[in-house]
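Chemist: missing the sequence, but the structure's below:
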């Protein structure tokens, strides 16, 4: 439902445009840069892991058929396409196992549901390759784009129950800011680009309820639309003057609970982005339950054959959401497992993790998986006001009962972060799973990302993953 924002005399779009024009890498804290590098490494691994996921070859064939200039690399394929198409296809690969960084960071260390890096990193890679930008220019643009998308998500009051998918809204503006920064935009060009982004926003969470491969499209189309938005502005095509707080701007059309003033909190001093690097390949809404059963598995050396029953206690909103649905009788693709709490719980108890290799149709149909799934029950007993929590109760065949409650889920930057070594391990495992580049080249990628500021041309990094 649309909510008209309160009338304001403040030119929010103008403030954002001026900030984007004036901000520079030297103004960005080193801790922010270090976090961005971790997200870049994680993102490249996720793209390489997802190249062959369901539907991606079909999408590549469609966009390759359009032709056009070979501006930017479709990662892992050895081909190049126009930058908007390459950005889109790389974002599609990155989302395929729902393994990318998530969670728009707020100034109070809380988060709003978002998948920002899944658009911004593919956009930054494609646009910097096209522009032959340096690593420092890439980092500068990426941090600014991440920050804008994160601020928009937080200020919008987004929640998945609203029905929209903000991977197709805030990501477009964040991506357009990246392309604009790499192109040296002035304030008016940023205004135009944000206006063009507004006209290309879309996305529905119905994709997730339907377990359709199109769940990847809002994030991927946002990457394409971001490049197009900035390219139109660069060509002098005028756009909406105030794409944010005008009568029919972003906050009216796409914000369940708009508070635009939050967008400017500590602007130019703090830089935000995704605050969670995922330890497991599944929707973050499944991670509290998954974390809980993995803890119990390790603490009590649980084996699937020993388990009589599993109860997972969640909030009513979670149980009636897309991750609370009954698991498919005949799963056909990764999406069936990605967005199912019961499936993630079963795999977590069997494997102690959930990775892309556990999301094939063949694995999901395994007898031991289906047998354990029959013993998993979701209970909507937690307070509706809780967020990112779960309780797990496991009863064994010998009569023992084990339980735990999870509030600080693994991967959260502020509460339970992955270590640098864990992020690197995830990257190398994803490279191995994808099978597109060698381990030696993966090590070169890791070194290049660690020293992005010293990289003369991003084309050298892209060549390693082409």
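Modeler: Thanks, I have it. This structure is a prediction, so every number in the text was calculated from the model and none was measured.

Chemist: Only C-alpha atoms from now on, for both contacts and neighbour counts.
Modeler: Will do.

Chemist: Tell me who's in contact with the residue nearest the centre of the chain.
Modeler: Residue closest to the average C-alpha location in the chain (CA atoms, centre = their mean): residue 115, at 2.7 Å. With contact taken as CA atoms under 8 Å, 6 or more residues apart in numbering, residue 115 is in contact with 100-104, 167, 219, 274.

Chemist: at 6 Å instead, please
Modeler: Counting by CA atoms under 6 Å, 6 or more residues apart in numbering, residue 115 makes contact with 102, 167.

Chemist: just checking, next helix/strand downstream of the helix or strand where residue 377 lies?
Modeler: Residue 377 belongs to strand 376-379 when assigned by DSSP states H and E. Downstream of strand 376-379, the next assigned helix or strand under DSSP H and E is strand 390-396.

Chemist: which residue ranges form the strands in this structure?
Modeler: Assigned by DSSP state E, the strands in the chain fall at 72-74, 79-81, 102-105, 111-112, 274-276, 307-313, 376-379, 390-396, 401-406.

Chemist: Which neighbouring elements make contact with the strand holding residue 377?
Modeler: Applying 3 or more CA pairs under 6 Å, 6 or more residues apart in numbering; DSSP states H and E, we find strand 376-379 packed against strand 307-313.

Chemist: Below is an additional structure, to be compared with the one above:
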């Protein structure tokens, strides 16, 4: 089965739709929380100026705009806090682009909730298969998979919602392959969340262009000068990784990692271990002489900021995240506000945190998923823990209660509490929605403009 045939004819399992519904709930929550962030506000300012069509909603605001601009704005907001979910096969944040693109096309077409969830699954599967073929080489080379693989996943989801057959889907995916980009050097800046918006926007645009008759090479992904070759794929062949499309489902096998801290996923195993030690042994910042955190070889290519000067840089700083966890006992949205970044106690603790590559960690484990934490206390005690994964990972999934609490916390940034609870209830039943626009309407009328 080709990628295009899968887009057109795949029948996602019920369990896959359930996983997609959880991802949709979580992602719309972080979109609402991110709608007032600087990166999202910048995009909203541009789309407000360019809004010739008013079909689609920018969540958490009163803005209505075109499908492509809505996807751009919502995708950026969804990744603005780095609180959106992860997949350790694609090494991407899959849901911000997939949900943003899916919502735009669903609102444009009046799709059902089931159709939206099936489109999400189709996009997720294609993105994950590309990840299996291309990573870790593609990611290590400097490409941001949320944007590169996410563009093709978003195009697949949009194509599915628009009802394309395999012939038209080929063109949409191939157009998306020429649009895809995103550089890891921009991690810790507003451009990183913008990457998710670009992936969503470009995926929607690719599908709409294919619908309008724009054609592209059928070998744009696997050809000798195609996506895999140009973007330094680990494998030059895609077929071994897609042979069982429709028979095995990545969304069920590899799963989705829900983030319970609004920081880079590479910080999460260490944060889990450090917080567990803190609660078990009862130490605080004044008791700590130093903290040493061992990580895999890829983590330092992501956590670039030893001395962060902004909240966005703080999300990509192991010393800052670890220091905040020790000082505050938690890591949340408020952790990355300017006052916490400048707090002298947090700053002092940060200088006592060191990150290094630990060669004894399991080389066969997925990147960014392990940490060895050692806390040396001033009284001479040495506390240690090894983390393999973190809470929220597929083998330790977030509970329904945790997802609901996270959604309400995030949605409360943009919506009144009553409206946030109405949106939560509607999203929990999204599979049965006759028209997704009734759910989107609950999320699109916040206080921002």
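Modeler: Perfect, I can see it now. Keep in mind that what you see is a predicted model, and the values were worked out from it rather than measured.

Chemist: Give the aligned range of the strand holding residue 377 of the first structure in the second structure.
Modeler: Per TM-score structural alignment, the counterpart of strand 376-379 of the first structure in the second structure is residues 353-356.

Chemist: With stretch 394-410 of the first structure instead?
Modeler: Alignment of stretch 394-410 of the first structure against the second structure: residues 375-391, by TM-score structural alignment.

Chemist: Next: stretch 236-244 of the first structure.
Modeler: So stretch 236-244 of the first structure is aligned with residues 213-221, judged by TM-score structural alignment.

Chemist: Next, the buried residues of the matching stretch.
Modeler: By neighbour count on 16 or more other CA atoms under 10 Å, the buried set for stretch 213-221 of the second structure is 216, 218, 220-221.

Chemist: Could you dump those into JSON lines and include distance to residue 5 of the second structure?
Modeler: Formatted as JSON lines, these follow (distance: CA to CA, whole Å):
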{"residue": "216", "distance to residue 5 of the second structure": "16"}
{"residue": "218", "distance to residue 5 of the second structure": "13"}
{"residue": "220", "distance to residue 5 of the second structure": "16"}
{"residue": "221", "distance to residue 5 of the second structure": "15"}
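
Chemist: so how far does the match of stretch 236-244 of the first structure reach from one end to the other?
Modeler: One end of stretch 213-221 of the second structure sits 19 Å from the other (CA to CA, to the nearest Å).

Chemist: what does that stretch rub up against?
Modeler: 171, 174, 226-227.

Chemist: What residue in the second structure is paired with residue 200 of the first structure?
Modeler: Superposed on the second structure with TM-score structural alignment, residue 200 of the first structure falls opposite residue 179.

Chemist: What ranges does the stretch 301-450 of the first structure have for its helices?
Modeler: Assigned by DSSP state H, counting those that start in this stretch, the helices in the stretch 301-450 of the first structure fall at 316-319, 334-338, 341-351, 361-364, 367-373, 420-434, 439-450.

Chemist: and those as JSON lines, adding mean neighbour count and distance to residue 14 of the first structure?
Modeler: What follows is these, written out as JSON lines (neighbours: other CA atoms under 10 Å; distance: least, CA to CA, whole Å):
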{"stretch": "helix 316-319", "mean neighbour count": "20", "distance to residue 14 of the first structure": "37"}
{"stretch": "helix 334-338", "mean neighbour count": "27", "distance to residue 14 of the first structure": "40"}
{"stretch": "helix 341-351", "mean neighbour count": "26", "distance to residue 14 of the first structure": "43"}
{"stretch": "helix 361-364", "mean neighbour count": "17", "distance to residue 14 of the first structure": "49"}
{"stretch": "helix 367-373", "mean neighbour count": "16", "distance to residue 14 of the first structure": "53"}
{"stretch": "helix 420-434", "mean neighbour count": "18", "distance to residue 14 of the first structure": "37"}
{"stretch": "helix 439-450", "mean neighbour count": "17", "distance to residue 14 of the first structure": "33"}
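
Chemist: Let me have these in CSV, adding distance to residue 139 of the first structure as columns.
Modeler: Below are those laid out as CSV (distance: least, CA to CA, whole Å):
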stretch, distance to residue 139 of the first structure
helix 316-319, 36
helix 334-338, 30
helix 341-351, 35
helix 361-364, 38
helix 367-373, 43
helix 420-434, 19
helix 439-450, 10
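
Chemist: Tell me which of those helices sits nearest to residue 67 of the first structure.
Modeler: Closest of the helices of the stretch 301-450 of the first structure to residue 67 of the first structure is helix 420-434, at 26.1 Å (criterion: CA to CA).

Chemist: Show me what that closest one is packed against.
Modeler: By 3+ CA pairs under 6 Å, 6+ apart, helix 420-434 of the first structure packs against helix 30-50.

Chemist: In the second structure, which residue range corresponds to the helix it packs on?
Modeler: With TM-score structural alignment as the criterion, helix 30-50 of the first structure aligns to 14-34.

Chemist: Including mean neighbour count, could the strands of the first structure go into TSV?
Modeler: Formatted as TSV, the strands of the first structure follow (neighbours: other CA atoms under 10 Å):
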stretch	mean neighbour count
strand 72-74	27
strand 79-81	18
strand 102-105	26
strand 111-112	21
strand 274-276	27
strand 307-313	21
strand 376-379	18
strand 390-396	22
strand 401-406	16
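
Chemist: closest one to residue 50 of the first structure among those strands?
Modeler: Taking CA to CA, strand 72-74 is the member of the strands of the first structure nearest to residue 50 of the first structure, at 12.0 Å.

Chemist: What lies in contact with stretch 344-364 of the first structure?
Modeler: With CA under 6 Å, 6+ apart as the contact definition, stretch 344-364 of the first structure has outside contacts at 280-281, 290, 294, 304, 331-334, 337, 372-373.

Chemist: Of those residues, which pair is most distant in space?
Modeler: Greatest spacing in the contacts of stretch 344-364 of the first structure, by CA to CA: 294 and 332 (25.7 Å).

Chemist: before we move on, back to that, corresponding residue for the residue nearest to the centre of the first structure in the second structure?
Modeler: Alignment note (TM-score structural alignment): residue 115 of the first structure maps to residue 93 of the second structure.

Chemist: Repeat that for residue 82 of the first structure.
Modeler: That one, residue 82 of the first structure, aligns with residue 66 by TM-score structural alignment.

Chemist: got the buried residues for the match of helix 30-50 of the first structure?
Modeler: 16-34.
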